[in-house]
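*Asks:* With the sequence up front, the predicted model follows.
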Amino acid sequence: MDRTILAISGGGFSEEDQAYIDEYLLKIPRKQEPLKIAFIATASNDAQGYIDKFYKAFKNEQSSHLTINDFDSPHIQEIVNDLDIVYVGGGNTQYMLEIWKKTGFDVVLSNAYQKGVILAGISAGAMCWFETCFSEKNEEEFGEFEGLGLLKGSLCPHYNDKERRIAFDHWASTQKNSTLYTLLDNENLHFINEKLVAKIIT
């Protein structure tokens, strides 16, 4: 079974109605509709407004969401394995990964990915799949931290943002023999079995 990741830089349901990249995502699974899709809003600390937008955008699918408290469920692995798509929202990447690793949800996602559950995400939910993340540590500085390592290298979303671009380019100059991706807000990457198969411009 193919392993699939869709890395979304910007846009999506949180910023636009009937976003093309979300429609693209729903066409990836070769299954009957409605699809089982769950939203993970850890990076925004489970912001209710963000979750509400997800349900509005995916109202025609079999939609659900998983909060930080749900990660402690003894059945969390089977719940995630039963999904067609996991959609990870944006926000604080470092905070999200710390929560996932503390609760073991990082392993849950990795296991589900190996079983063919499609992983998708925007911004923080795009860069987290890579070996290394370079993102905000706080309001004043950027830093490097470990990602989930499902994909080689590192990804910089929102590359059109000047401050982020300068910081990432400086960090990238120190990375030897590493695969680095930079995406403007309207650019997205589709990976199958850890290989880039498409760059989608919306």
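*Replies:* Yep, it's here. Numbers count the residues shown, from 1 in each chain.

*Asks:* C-alpha only now, for contacts and for neighbours.
*Replies:* Noted.

*Asks:* mind listing the helices for this protein?
*Replies:* 20-26, 48-57, 76-81, 93-103, 105-114, 124-127, 162-172 (DSSP state H).

*Asks:* neighbouring contacts of the shortest one?
*Replies:* This points to helix 124-127. Contact partners of helix 124-127, identified using Cα atoms under 8 Å, 6 or more residues apart in numbering, comprise 6-9, 43, 87-93, 120, 133, 147, 154-157.

*Asks:* and here's the other structure:
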Amino acid sequence: MSAPEPTIVATSGGLRLGDRTRVAFDALAHHAVELSGVHGRRPRVMYVGTAIGDDEHFAARIGEAARVAGFDLTPLQLFPMPNIEDIEATVLDQDVVWVMGGSVANLLAVWRVHGLDTILRTAWQAGVVLTGVSAGSICWFRGGTTDSFGPELRPVTDALGFLPYGNGVHYDSDEGRRPLVHRLVADGTLPLTHCTDDGVGLVYRGTELVEAVSEAPGKGAYIVSRAGDRAVEERVEPRRLP
């Protein structure tokens, strides 16, 4: 099975503390699986931990989370070398690709070295649902705000560009994100920018934003546009996921 059209779920969430495990997949991750259209078998989910250097301890926790969720998990590791011989065939065999947060700048550089940027575009167009958190959200857009370069937030403007917008993550939990997004949109560094509070995801069919969804109450999504030399923010109320 594959999604009926190219689908991305860009989030500031998708994980929570588990009841019997350190980490569990939350509603946003389950929603991405649902959008893939898989039924009658266990969903095939690829975990990509490039942004945290393929940390083995966290990969083990994600493996536990997948077991509890009923997913068949395939980790893609690029350090110190790819753990899969035919990356493209394996990616295209998945229902969902879920990308962990961390350094979006490092993620983009490593993906490009291995041609994963091109492979993921092919998978997206073939109906594999692309999703992830934080860096795993920004990567699908033209750019966003990041702490990849140090404690002070800076723009990244050379992301994959599958979606022709900027992306702001952790909009309510990192006090520097909102004012920087506004400044970058106002001066034209970022285009029209879509932002998410923690626990919120944005669903795209093709390049069109079709819905905001949330796994936490009281959270919002936002569209920041340029009006002259200033930024204008519009709140989008997300649908609460079960």
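*Replies:* That came through fine. Keep in mind that what you see is a predicted model, and the values were worked out from it rather than measured.

*Asks:* The contacts of helix 124-127 of the first structure in strands, which ones?
*Replies:* Counting by DSSP state E, the part of these found in strands is 6, 7, 8, 87, 88, 120, 133, 154, 155, 156.

*Asks:* most surrounded residue in those?
*Replies:* Among those, the one with the most neighbours (other Cα atoms under 10 Å) is residue 8, at 31 neighbours.

*Asks:* Okay, it and residue 168 of the first structure: tell me how far apart.
*Replies:* Using Cα to Cα, to the nearest Å, residue 8 of the first structure is found at 18 Å from residue 168 of the first structure.

*Asks:* how far away is residue 166 of the first structure from residue 189 of the first structure?
*Replies:* From residue 166 of the first structure over to residue 189 of the first structure the distance is 22 Å, taken as Cα to Cα.

*Asks:* no no, residue 68 of the first structure
*Replies:* On the measure of Cα to Cα, residue 68 of the first structure and residue 189 of the first structure end up 27 Å apart.

*Asks:* My read is that residue 63 of the first structure contacts residue 37, right?
*Replies:* Yes: between residue 63 of the first structure and residue 37 there is a contact at 5.1 Å, judged by Cα atoms under 8 Å.

*Asks:* Shouldn't residue 68 of the second structure be within a helix?
*Replies:* Yes: per DSSP: H, G, I helix; E, B strand; the rest coil, residue 68 of the second structure lies within a helix segment.

*Asks:* And for it, nearest residue in space, chain neighbours not counted?
*Replies:* Distances taken as Cα to Cα, 6 or more residues apart in numbering put residue 24 closest to residue 68 of the second structure, at 7.6 Å, once the chain neighbours are dropped.

*Asks:* Equivalent analysis for residue 189 of the second structure, please.
*Replies:* Nearest residue to residue 189 of the second structure, sequence neighbours excluded (Cα to Cα, 6+ apart): residue 157, at 7.7 Å.

*Asks:* What's the local residue count around the residue nearest to residue 68 of the second structure?
*Replies:* 23.

*Asks:* Then the one 10 residues further on?
*Replies:* The number of residues packed near residue 34 of the second structure is 16, by other Cα under 10 Å.

*Asks:* That one pairs with which position in the first structure?
*Replies:* Here residue 34 of the second structure is matched to residue 27 in the first structure, going by TM-score structural alignment.

*Asks:* Could you check how far its match is from residue 51 of the first structure?
*Replies:* Counting by Cα to Cα, the gap from residue 27 of the first structure to residue 51 of the first structure is 22 Å.

*Asks:* Same question for residue 129 of the first structure.
*Replies:* The gap separating residue 129 of the first structure from residue 51 of the first structure is 21 Å, by Cα to Cα.

*Asks:* ok, these two, which is more surrounded?
*Replies:* Shown here are residue 129 of the first structure and residue 51; by other Cα under 10 Å, residue 129 has more neighbours (28 against 20).
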